[in-house]
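Asker: sequence and predicted structure, then a few things I'm wondering about:
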Amino acid sequence: MNNKLHGPLFLAILSTLMAFASLSTDIYLPAMPVMAKDLQGDAELTVTGFLIGFALAQLVWGPISDALGRRLPLFIGMVMFTIGSAGCALSTDIQQIVFWRVFQAFGACTGPMLARAMIRDSFTRTRAAQMLSTLLFIMAIAPIAGPLAGGQIIRVTSWHAVFWLLVVIGGLMFLSLFILPETLPPEKRVKVSLSGAFRNYFMLLSNREFMRYTLCLTFFYVAAYAFMTGSPFVYISFFGVDPQYFGWLFALNIVGVMVMSLLNRRLVLHYSLESLLKIAVGVAAFATLILALVVKMQVGGVVAVVVSIFMFFSMNGIIAANSTTAAMEAAPSMAGSASALIGSLQYGSGIVSSLLLAFFRDGTPWTMAWIMLVFAFASVVMLLYRAKSTSAGEAAHSGL
């Protein structure tokens, strides 16, 4: 176990790395309606482009990090993120910014992917779940501060300044990596070819226990990204919320995540990850059912939407940490590749959300609501499938 990772400075660095996905998108959510008009295109495509790059690049960085260690890919990733952010700031049409968002994502994805791998390198199962809960708590500052900062920035200047801010953040993170220790010593590194790396992914995809937890997380994030991508138009365009106040509504959900992350640190000491996950995904699914009902029946207005979304999103404080820990525990010898595949599916799930929102948008919150409902219940199915499989297995075993 690397004791250096206990220090507050190192936790802050890892938390910021974990936050790079939300930081890269949440900060400009209040500006999306303005960007759509300014660039004369669908601003949701900037989210789709980022998530495509974020998902695909991890499949390459994962085996590279298993072979070369965690720090070098992080250094390269921060350089790419900074260049990509500058490209976004200088873009003049939707095609340019989508391209640079993909490029930006190729660097940004190293942050959360390798932060997870570094935790797996350094801690045991229960302790890893605790550490991930701690990181989720700290990293929650980004999705709170991001929309708030973005809303204030577009009040006084243009959306371009949001991406210049990301350039500064990328540069600061590059410098901070000199402090971060390497968690994968040379004797534990795995030298594999590109074909070997994809064989590892095939093995992971064939690992039922790994995929069960990974798909549980993936389906939850399809629902989560449906909210994150659709909420600016639901709150700002449909309900008429001022862009500068949108950040506060978004931040409310992150407060729920922070509270549940802290609670999860204690709960994992007394209850199994499986039990906590079942409760969390159950609550999340129930919240989306409430959301779908109030939207379809047009009752409760924005308050009913905010409350049901808060119930759903808060469960991320339990689901993200515990499902990730359980999945990586099922593939301990391929931490980098496992983390890459988890991240690829988790963040790639947002591609599904943004495309469904773009294709089925009807000018009301209903599209966002039914997408969240369907995939929240799909997350529940993943855990129920294990319960049935285990029961059948136990019955067969008792009959021998």
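Answerer: It's in.
Asker: going forward, measure contacts between C-alpha atoms and count neighbours the same way
Answerer: OK.
Asker: return the distance of M211 relative to L56.
Answerer: The gap separating M211 from L56 is 18 Å, by C-alpha to C-alpha, to the nearest Å.
Asker: same deal with L383?
Answerer: Distance, L383 to L56, using C-alpha to C-alpha: 26 Å.
Asker: go on, P73?
Answerer: P73 sits 15 Å away from L56 when distances are taken as C-alpha to C-alpha.
Asker: quick one: which of those two has more around it?
Answerer: Higher neighbour count among P73 and L56: L56, with 21 against 18, using other C-alpha atoms under 10 Å.
Asker: for the more buried one, give me its contacts.
Answerer: Neighbour list for L56: S344 [criterion: C-alpha atoms under 8 Å, 6 or more residues apart in numbering].
Asker: same check, this time on A326
Answerer: Applying C-alpha under 8 Å, 6+ apart, the residues contacting A326 are R125, F210, Y213, L273.
Asker: narrow these to those in helices?
Answerer: Judged by DSSP state H, helices contain the following of the contacts of A326: R125, F210, Y213, L273.
Asker: does L14 fall in a helix, a strand, or a coil region?
Answerer: For L14, the assignment made with DSSP: H, G, I helix; E, B strand; the rest coil gives helix.
Asker: count of residues packed around it?
Answerer: Applying other C-alpha under 10 Å, we find 26 residues neighbouring L14.
Asker: residue contacts, it?
Answerer: L14 makes contacts with G111, A115, L135, as judged by C-alpha under 8 Å, 6+ apart.
Asker: here's the one I want to compare it with:
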Amino acid sequence: MTYANTTSPDRTPWGLVVLLGALTAMGPLAIDMYLPSLPAIGEDLRATSGQTQGTVAAFLAGMAIGQFFYGPASDRFGRKPPILVGVLIFILASAGCALAASPEQLLAGRFVQALGACAGGVVSRAVVRDRFNHTETARMLSLLMLIMGLAPILAPLLGGALLTVGGWRLNFWFMAAFGLAIGAATMLRLQESRSEETTRQAQSESPLQAYAALLRQPRLVGYALAGALNGATLFTYISASPELLIETYGVPPSAFGWLFGLNAAGVIGANQVNRWLLRTRTPDQVLARASTVAVAFAVALALAAVTGIGERWSVLPLLFLLLASYGFMQGNTMAGALSVDPRRAGSISALLGGVSFGMGALASSLAGAFHDGTPRPMALVMLVALVGSAVALRKLALKPGPQV
């Protein structure tokens, strides 16, 4: 089976990369940008700490749920319409958040905002698979993660600056303006890429039938679990890092952002090394070695955390190296999953996102439930997740099969 739109370009299509990267960054931007404003939001809306933190949870829930609708919709109706619908929802919900007069209104607004924000990431991955072969898809997804990876570094700084200039509501007005800009760019610049094979396949089955067919393919399930379990370590780190760095290791709050950004930079750097490796190696070859190295770092981190040897001087460098494995795993597992059944690229993209958020939430919840003021729970959860990732990769994903 061939796909007419699949190409292997000699030059990187930077215009497409920037547009898809901006669409993918909608969710991370909306998560990270308003974090510095949470205390101000609580004071202005007379909200409890639980209510303000609940707006983060509501957004993550919306991101997880919304993906399952946009994926099949992009296979059935084309790539552009679901993106434009999602961007419109994002714009309106951002304005609603800016005008919220109570914690309950902001909570609802954040949930709806996430339902719009997730469209960009889901459909962008499908667009990449429409246009490129397996290896080039992995390289392109690494580029998209470079742009998306800038959000944890730049968004909190921008959000803090806007908070100082115009208060917390200005953050949401900026998000609405960002949505308008990328919506216009999508309408004017993004060309439809869905293949005729994808159209016929989507019209012949319901979304539930599509998901059932995908779950019956072991290689796809293996790639999805390998990527999601590796990504769960990042979710665990994000949830555990404030207390670990500030409370346990005594890092000043003013320096927390720099350490957080350093680990984000490590992930970004690993993504770019991954692009370089893919010039001479296949995505599966990179995955096999990266998963083994990740498990080795996880074992070393667990030993350092349990024994206390070196404390921060051993735990933090090992944590940096372990998190960098995300840059080698995510783009390659996504490309591998999308190569299993390109006719259902939108549904696969949605499934990958949903599984990733589910595993991330489970891992971070487990680390929180066993929290004891040390890095031990975080390190042990990461070890279990990365061993599971390696097992899923070798037992399910890295099997002989067609790749297109």
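Answerer: Right, received. Where do you want to start? As the structure is a prediction and not an experimental result, all values here were calculated from the model.
Asker: thinking again about what came up before, which of the ones in helices among the contacts of A326 of structure 1 has the most neighbours?
Answerer: Within these, Y213 tops the neighbour count with 27 neighbours, counted by other C-alpha under 10 Å.
Asker: so what corresponds to it in structure 2?
Answerer: Residue correspondence, TM-score structural alignment: Y213 of structure 1 in this structure matches Y223 in structure 2.
Asker: T110 of structure 1 too?
Answerer: Taking TM-score structural alignment for the superposition, T110 of structure 1 sits opposite A119 in structure 2.
Asker: any idea how far that match is from G353 of structure 2?
Answerer: Relative to G353 of structure 2, A119 of structure 2 is positioned 11 Å away (C-alpha to C-alpha).
Asker: again with M382 of structure 2
Answerer: In this view, M382 of structure 2 and G353 of structure 2 are 19 Å apart by C-alpha to C-alpha.
Asker: burial check on R194 of structure 2, number of neighbours?
Answerer: Around R194 of structure 2 sit 26 other residues, with neighbours defined as other C-alpha under 10 Å.
Asker: where does it land in three-state SS?
Answerer: What three-state DSSP gives for R194 of structure 2 is coil.
Asker: who are the contact partners of it?
Answerer: Taking C-alpha under 8 Å, 6+ apart, we find R194 of structure 2 in contact with D75, G78, R79, V127, D130.
Asker: alignment lookup: it to structure 1.
Answerer: Alignment note (TM-score structural alignment): R194 of structure 2 maps to L184 of structure 1.
Asker: how far away is its match from R127 of structure 1?
Answerer: Going from L184 of structure 1 to R127 of structure 1 by C-alpha to C-alpha gives 18 Å.
Asker: what packs against the helix or strand where Q113 of structure 2 lies?
Answerer: For Q113 of structure 2, the enclosing helix or strand under DSSP states H and E is helix 103-131. Applying 3 or more C-alpha pairs under 8 Å, 6 or more residues apart in numbering; DSSP states H and E, we find helix 103-131 of structure 2 packed against helix 14-24, helix 26-32, helix 49-77, helix 80-98, helix 134-149, helix 312-340, helix 345-369.
Asker: which outside residues touch stretch 57-74 of structure 1?
Answerer: With contacts defined as C-alpha under 8 Å, 6+ apart, stretch 57-74 of structure 1 is touched by 105-106, 109-111, 113-114, 118, 177, 180-186, 189-192, 197, 334-341, 343-344.
Asker: generate a PyMOL selection restricted to the buried subset of the residues you listed.
Answerer: Applying 16 or more other C-alpha atoms under 10 Å to the contacts of stretch 57-74 of structure 1 leaves a buried subset, and the PyMOL line that selects it is:
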select buried, resi 105+106+109+110+111+113+114+118+177+180+183+184+189+190+197+334+335+336+337+338+339+340+341+343+344
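Asker: hang on, the earlier thing: of all the helices and strands packed on helix 103-131 of structure 2, which one is nearest G159 of structure 2?
Answerer: When those are compared for distance to G159 of structure 2 using C-alpha to C-alpha, the nearest one is helix 26-32, at 8.1 Å.
Asker: matching residues in structure 1 for the closest one?
Answerer: Going by TM-score structural alignment: helix 26-32 of structure 2 matches residues 20-26.
Asker: hmm, who's touching that stretch?
Answerer: Applying C-alpha under 8 Å, 6+ apart, the set of residues contacting stretch 20-26 of structure 1 is V47, A108, C109, G111, P112, A142, P143, G146, P147, L166, M228.
Asker: reformat the residues you listed as JSON lines; add distance to Y245 of structure 1.
Answerer: Listed next are the contacts of stretch 20-26 of structure 1 as JSON lines, based on distance: C-alpha to C-alpha, whole Å:
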{"residue": "V47", "distance to Y245 of structure 1": "21"}
{"residue": "A108", "distance to Y245 of structure 1": "27"}
{"residue": "C109", "distance to Y245 of structure 1": "29"}
{"residue": "G111", "distance to Y245 of structure 1": "29"}
{"residue": "P112", "distance to Y245 of structure 1": "28"}
{"residue": "A142", "distance to Y245 of structure 1": "16"}
{"residue": "P143", "distance to Y245 of structure 1": "14"}
{"residue": "G146", "distance to Y245 of structure 1": "12"}
{"residue": "P147", "distance to Y245 of structure 1": "9"}
{"residue": "L166", "distance to Y245 of structure 1": "21"}
{"residue": "M228", "distance to Y245 of structure 1": "15"}
